[in-house]
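**Q** let's see this in three dimensions:
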Amino acid sequence: MALLELLGMGQKGWGAYLLLATVTTLAVTATALAIGAVLGTAIAAAKLSHSRSLRFVGHVYTTVFRGVPELLIIYLIYFGGSSGITAIGQWLGYDGFLGLPSFAAGALAVGIISGAYQAEVFRGAYHAIPRGEIEAALAIGMNRGLRFRRIIMPQVLRFAIPGLGNVWQLSLKDSALVSVTGLVELMRASQIASGSTRQYFLFYIVGGALYLVLTSLSDRVFNGAERRANRSMSGATIGRA
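**A** Next up is the predicted model:
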């Protein structure tokens, strides 16, 4: 079969299948990044807390989920979650196996991993804020909520953008591991296409090329966001001056 026919959008081509899988990969990664942002914010706040117990919880979270292999976490979430749902179903009178949806399990697992890295990104971004600005806000009587909204959050987001770009790339690559749950994302689609056609080299190269396209476009997006954030901050500084 001709190369263009194999990669085309026709009935015998795998192009549409691979593109749909690419969209699934982006959806898993975006969902995981959102979950990780919520978890990362909470864990960063815990690690910055004056409470020793909260700092300990934050330290344990980042140590465990940055140290344990990603694939193991995916297995624990997928199979452990399915076992838990099945147990609840049996308690409610349902006789049978209830599996956790592959997309939900994959996004949650990658999100938990992402949260550990995002927590460190947010914590580092907070420490990068000039102490004088926070002290000035305290001096003029800003309450905690206003201080967070006007001083801390804008600058944390500004300083965190490069690190979040790295976390996005990490999550994008980790999404390939979600294929073990049966979800047809880009890696799984490449595997299916290559196994069906016996064109292993071709479809794995195409899959790798699509990952490179995604990472290259992601770099441009995060670099643009960083430049815009820096311009906005410079403009705000000039305005205050």
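
**Q** going forward, measure contacts and count neighbours with C-alpha atoms only.
**A** Noted.

**Q** select the longest helix from the chain.
**A** Taking residue count as the measure and DSSP state H as the definition, the longest helix of the chain comes out as helix 200-240.

**Q** what helices or strands is it leaning on?
**A** Under the contact criterion of 3 or more CA pairs under 8 Å, 6 or more residues apart in numbering; DSSP states H and E, the helices and strands touching helix 200-240 comprise helix 153-174, helix 186-197.

**Q** angle of that helix against helix 153-174?
**A** Here helix 200-240 runs at an angle of 180 degrees relative to helix 153-174 (axes from the mean of the first three to the mean of the last three CA atoms, to 10 degrees).

**Q** how close does R147 get to L39?
**A** Between R147 and L39 the distance, using CA to CA, to the nearest Å, works out to 22 Å.

**Q** and what of I74?
**A** Distance of I74 to L39, computed by CA to CA: 17 Å.

**Q** so which of those two has more stuff around it?
**A** Counting neighbours by other CA atoms under 10 Å for I74 and for L39 shows that I74 has the greater number, 26 against 21.

**Q** this one next, for a side-by-side:
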Amino acid sequence: MFLEGYGPLIASGTWATVKLALLSLAASVLIGLVGASAKLSANRALRGLATGYTTLIRSIPDLVIMLLLFYSIQMLLNEFTEYLQLEQIDIDPFVAGVVTLAFIYGAYFTETFRGAFQSVPRGQLEAAVAYGMGPWKVFRRVLFPQMMRFALPGIGNNWQVLIKATALVSIIGLSDVVKATQDAGKGSMQFFYFTVVGALIYLAITTVSNVALMRLERRYSVGVRKAEL
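**A** Down below sits the predicted model:
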């Protein structure tokens, strides 16, 4: 058989990887928007906090951060439950993966959005305010559409790296593509074959992602490319 009977296991792992990546992306984008706003804020404390966050996270390997966060939080929970004489609470690997990846890649999205915000001509924002638009309408109708045009290449790059980083979550017990294919390889004694299967699954996910990102770039570049011609 093509997958030696391990098809359901690999399919489940693939779905777990896709969910992990999408939820981590959503949380990373949210953190990135907040972080970019903080770095561009007039408040020195907010700027310092955001700068410290991005500098620290981008300077430490993802694997090290993941292990530090997962095990340190688990140790704190163990001490807390022991102090209150409660049953031990084990962190769910999926939740831990989402939180950790979002925390890590939120730093990269912060820099992506910061650069994109700064690329939008300030005169257009001032014109929108002069026209009578409120802050939310200025953001929704003027700032965000133009910011996305500048941010999409960086978003695409961060997303591709984030997808690959989901493989790290297998070390804390999540049954993702990597763990599923490894288990299948060990069980069938065809470790290399199932490693290739895992690689092809990641390739398929990134290929579909590239198509979606290309369409988004076309959407947010409507009118711009025509003007350049």
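
**Q** center of structure 1, which residue is that?
**A** For structure 1, the residue nearest the mean C-alpha position is L33 (2.9 Å; CA atoms, centre = their mean).

**Q** please pull up the equivalent of that one in structure 2.
**A** Taking TM-score structural alignment as the alignment basis, one finds that L33 of structure 1 is matched in structure 2 by L25.

**Q** that match and Q160 touch, don't they?
**A** No - in this structure L25 of structure 2 lies outside contact range of Q160 using CA atoms under 8 Å: 10.4 Å.

**Q** next structured bit after the longest helix anywhere in structure 2?
**A** Across structure 2, the helix with the greatest residue count (assigned by DSSP H) is helix 7-39. Note on helix 7-39 of structure 2: by DSSP states H and E, the next helix or strand toward the C-terminus is helix 44-59.

**Q** okay, that following helix sits on what stretch of structure 1?
**A** Aligning helix 44-59 of structure 2 against structure 1 (TM-score structural alignment) gives residues 52-67.

**Q** buried ones in the matching stretch?
**A** Buried residues in stretch 52-67 of structure 1, counted by 16 or more other CA atoms under 10 Å: 54-55, 58-59, 61-62, 65-66.

**Q** got the residues you listed as JSON lines, with distance to Y117 of structure 1 columns?
**A** Rendered in JSON lines, the data for these read as follows (distance: CA to CA, whole Å):
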{"residue": "L54", "distance to Y117 of structure 1": "17"}
{"residue": "R55", "distance to Y117 of structure 1": "16"}
{"residue": "G58", "distance to Y117 of structure 1": "12"}
{"residue": "H59", "distance to Y117 of structure 1": "12"}
{"residue": "Y61", "distance to Y117 of structure 1": "10"}
{"residue": "T62", "distance to Y117 of structure 1": "7"}
{"residue": "F65", "distance to Y117 of structure 1": "9"}
{"residue": "R66", "distance to Y117 of structure 1": "7"}
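
**Q** that older thread, quick one, the longest helix of structure 2 and helix 44-59 angle?
**A** Compare the direction of helix 7-39 of structure 2 with that of helix 44-59 by the same axes, to 10 degrees and you get 140 degrees.

**Q** helix 7-39 of structure 2 against structure 1, how far on average?
**A** On the superposed models, the aligned residues of structure 1 are on average 0.9 Å from helix 7-39 of structure 2, with distances taken as mean CA distance after the TM-score superposition for structure 1.

**Q** if we can go back for a sec, pretty sure the residue nearest to the centre of structure 1 is touching W168, no?
**A** Yes - using CA under 8 Å, L33 of structure 1 is in contact with W168, at 6.8 Å.

**Q** alignment lookup: A176 of structure 1 to structure 2.
**A** The equivalent of A176 of structure 1 in structure 2 is A167 (alignment by TM-score structural alignment).

**Q** ok, back up a step: what does the match of helix 44-59 of structure 2 rub up against?
**A** Contacts with stretch 52-67 of structure 1, where a contact means CA atoms under 8 Å, 6 or more residues apart in numbering, come from 43-44, 46-49, 73, 112-113, 116-117, 119-120.

**Q** closest to T181 of structure 1 among those?
**A** I73 (12.0 Å; CA to CA).

**Q** how about that closest one, nearest residue that isn't a chain neighbour?
**A** With sequence-adjacent residues excluded and distances taken as CA to CA, 6 or more residues apart in numbering, I73 of structure 1 is closest to A109, at 6.3 Å.

**Q** that neighbour pairs with which position in structure 2?
**A** Using TM-score structural alignment to pair residues, one finds that A109 of structure 1 aligns to T100 in structure 2.
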